[in-house]
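S.K.: Can you look at this prediction? I've put the sequence above it.
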Amino acid sequence: MTTATAPAAPPASGLHAGTPRRGLASRIVDRVGSGAIQVIMVLLGLFWLVPTLGLLVVSMRSVEVNNAEGWWTVFTKPAELTLQNYANLLSSGFTASFWNTVAITVPTTILVIGIAAMAAYAFAWMDFPGRDTLFLVVIGLLIVPIQIALIPIASLYGNLQIFGTIPGVVLFHVAFGLPFAIFLLRNFFVGIPSSLLEAARMDGASEWKIFATVVFPLGKPAIASLGIFQFLWVWNDMLIALVFADAGNQPMTKALQSQMRQFGSNVDILSSGAFLSLIIPLILFFAFQRYFVQGMMAGSVK
């Protein structure tokens, strides 16, 4: 005798079993279309660049014109643009501040990347006593505020006779830039397949050669993103420059601050100097932006 089997009841929700429920954001994207999203993103990017454009226009007009009308009138009066403000700025000694900024920022970025990359490789792929404890100490240093170290390091610099010098500013930036740099690069390096390192060891490569020929080249996305961050932090820094740089070694941020204190409404000098200090980081960011997202994502998921 055959026993009839009752048909299975359909899911109460009316959806196929195992089908994930889609979120509101994904449904909106499908309805609007990727083309419209790209247009919106382009418009947002242009809107973000409006203050930069305004600063450029103000830096290329006389003080009288800037006081009389807004910067947007340049579209109807392009003849008002001039490079005289930049000529006055360069003749006022601002060029020395620019090169002081370069002398502080470039060595700091190179030292932070070099030291952090070697330390990150050691934390990721070398086994030594106290490795995990030392890495926890590095993570703990991320939350140490810079302000608590200003007076002790100023006293130390005075004893070492490097207070007010460019090497003193560089050393301070390197010391406080290393914890984040090591944390970011270590999280990227641990994602490198171990088979590559084992193959190099079987071929007789030393740890230094493995780092230089395998790990460092593969870490370019994270290293480029770290370089952007470190360059921007040091280039735009004012606190460390105010404390540890004297008048002869002052970077652009301190030079602009002194101009504001002395002249107050000296818009032509301030705007042209601010745009010069802005354009270099923008060029650097757009030059390495393809590595930026890759490096940050690698440092955030480990």
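M.R.: Nice, thanks for sending it over. Keep in mind that what you see is a predicted model, and the values were worked out from it rather than measured.

S.K.: Every contact and neighbour count from this point should use C-alpha atoms.
M.R.: Will do.

S.K.: In the stretch 201-302 of the chain, what residue spans correspond to helices?
M.R.: 207-210, 216-218, 220-235, 239-244, 252-263, 267-287, 289-300 (DSSP state H, counting those that start in this stretch).

S.K.: counting contacts, what elements does the longest one pack onto?
M.R.: Taking 3 or more C-alpha pairs under 8 Å, 6 or more residues apart in numbering; DSSP states H and E as the contact definition, the neighbouring helices and strands of helix 267-287 are helix 34-59, helix 84-89, helix 220-235, helix 252-263.

S.K.: and what of the last one?
M.R.: Secondary-structure packing of helix 289-300 (3+ C-alpha pairs under 8 Å, 6+ apart): helix 166-189, helix 220-235.

S.K.: Nearest to Gly299, out of the ones you listed?
M.R.: Gly299 sits nearest to helix 166-189 of all those, at 5.1 Å, using C-alpha to C-alpha.

S.K.: In addition, the following structure is provided for comparison:
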Amino acid sequence: MKAKKKIKVARILLHIFIIFMMLIWILPTLGLLITSFRPAQEVSKTGWWTVFNSPLKFTQFTLNNYKEVITKAGLGTAFKNSFMITIFGTLLPVIIGAFAAFGLAKIEFKGKSLIYSLIVGLLVVPLQLTFIPILRLYNKLKLSGTFVGLWFAHTAYGLPFAIFMLHNFFVSLPNDLFDSARIDGASLWTSFYKLALPLSVPAIASLVIFQFLWVWNDLLVALIYLGGTKDVAPLTVVLANMVGSYGQNWHLLTAAAFISMVVPLIVFLSLQKYFVKGILAGSVKG
């Protein structure tokens, strides 16, 4: 009985700690959300927590911040650009990485270990070392300042991690399963499409989350390869420019920042059930 009581007390303390940490994480986001709906004069005079003194007083909230940011600051166009960049910047490395990881995990050929070692080694290469040579190549091919150029860049930068992550999962899949499929007449493509992909949904979903968040929140790669091209500038570039343009009107920055946060939150929350499974993918064979 004493052991059970100790276990219950430990669980209660653990739950209290988790709730406390959750509140610490949510508090800044809540403050950002509330501030984004407050008029400029209210933001400059009082803190965001003062709205709870009279929560039913709707005059202290406004949508003008969002209207001004979307229309005047060009955030609407930047939002579309971010979608264009992120969707293909996520799909391409995931698709190519799945093919490469499956081949390196389940197909026997000479030099496979060396190729995989070189790919894993690319994970430690700083991105900054590639900017100048790739930018020179992009200028010759007229890819700088285009969506296609950013798609290729994010695909190249994301492939080593994608192959590494999916390879660990494909290796953990039993070889007997694929041997049985081959005996039954299944081709290599059928084994990949009908067996490997359905079993690797958690790993692929986790990879999609990582790659999506990285591309969506990227500023450095976009600045380097887009230059001063405003027509294809994503949200991060526009927000960086707003810091200088709206340094005094930071209530507008809160609205812009929350708009940029909405999509990653939706993606993460919708795929979170696969997240832990994907992180542990390949860690235990069975």
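M.R.: Done, it's in. Since the structure is predicted, the reported quantities are computational estimates derived from the model, not experimental observations.

S.K.: that older thread, hey, which of the helices of the stretch 201-302 of structure 1 is tucked in deepest?
M.R.: Highest mean neighbour count of the helices of the stretch 201-302 of structure 1: helix 220-235, a mean of 22 (counted as mean count of other C-alpha atoms under 10 Å).

S.K.: Now do that one and helix 289-300, the angle between them.
M.R.: Using axes from the mean of the first three to the mean of the last three C-alpha atoms, to 10 degrees, the direction of helix 220-235 of structure 1 lies 100 degrees away from that of helix 289-300.

S.K.: Mean distance of helix 220-235 of structure 1 to its aligned residues in structure 2, please.
M.R.: Taking mean C-alpha distance after the TM-score superposition for structure 1, the mean distance separating helix 220-235 of structure 1 from the aligned residues in structure 2 is 0.4 Å.

S.K.: what range in structure 2 matches that helix?
M.R.: On structure 2, the counterpart of helix 220-235 of structure 1 by TM-score structural alignment is residues 201-216.

S.K.: which residues touch the residue positioned nearest the centre of structure 2?
M.R.: Nearest residue to the geometric centre of structure 2 (C-alpha atoms, centre = their mean): Leu213, 1.3 Å. Leu213 of structure 2 sits next to Pro264 when contact means C-alpha atoms under 8 Å, 6 or more residues apart in numbering.

S.K.: Switch the helices and strands packed on helix 267-287 of structure 1 over to TSV; also include distance to Trp208 of structure 1.
M.R.: Shown next, in TSV, are those (distance: least, C-alpha to C-alpha, whole Å):
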stretch	distance to Trp208 of structure 1
helix 34-59	43
helix 84-89	47
helix 220-235	17
helix 252-263	38
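
S.K.: Figure out how far stretch 174-190 of structure 1 is from the centre of its chain.
M.R.: Distance, stretch centre to chain centre, for stretch 174-190 of structure 1: 13 Å (C-alpha atoms, centre = their mean, to the nearest Å).

S.K.: What helix or strand is the nearest residue to Phe212 of structure 2 once chain neighbours are set aside located in?
M.R.: With sequence-adjacent residues excluded and distances taken as C-alpha to C-alpha, 6 or more residues apart in numbering, Phe212 of structure 2 is closest to Thr90, at 5.6 Å. Using DSSP states H and E, Thr90 of structure 2 sits within helix 75-106.

S.K.: average offset between that helix and structure 1?
M.R.: Looks like 0.5 Å for helix 75-106 of structure 2 (mean C-alpha distance after the TM-score superposition for structure 1).
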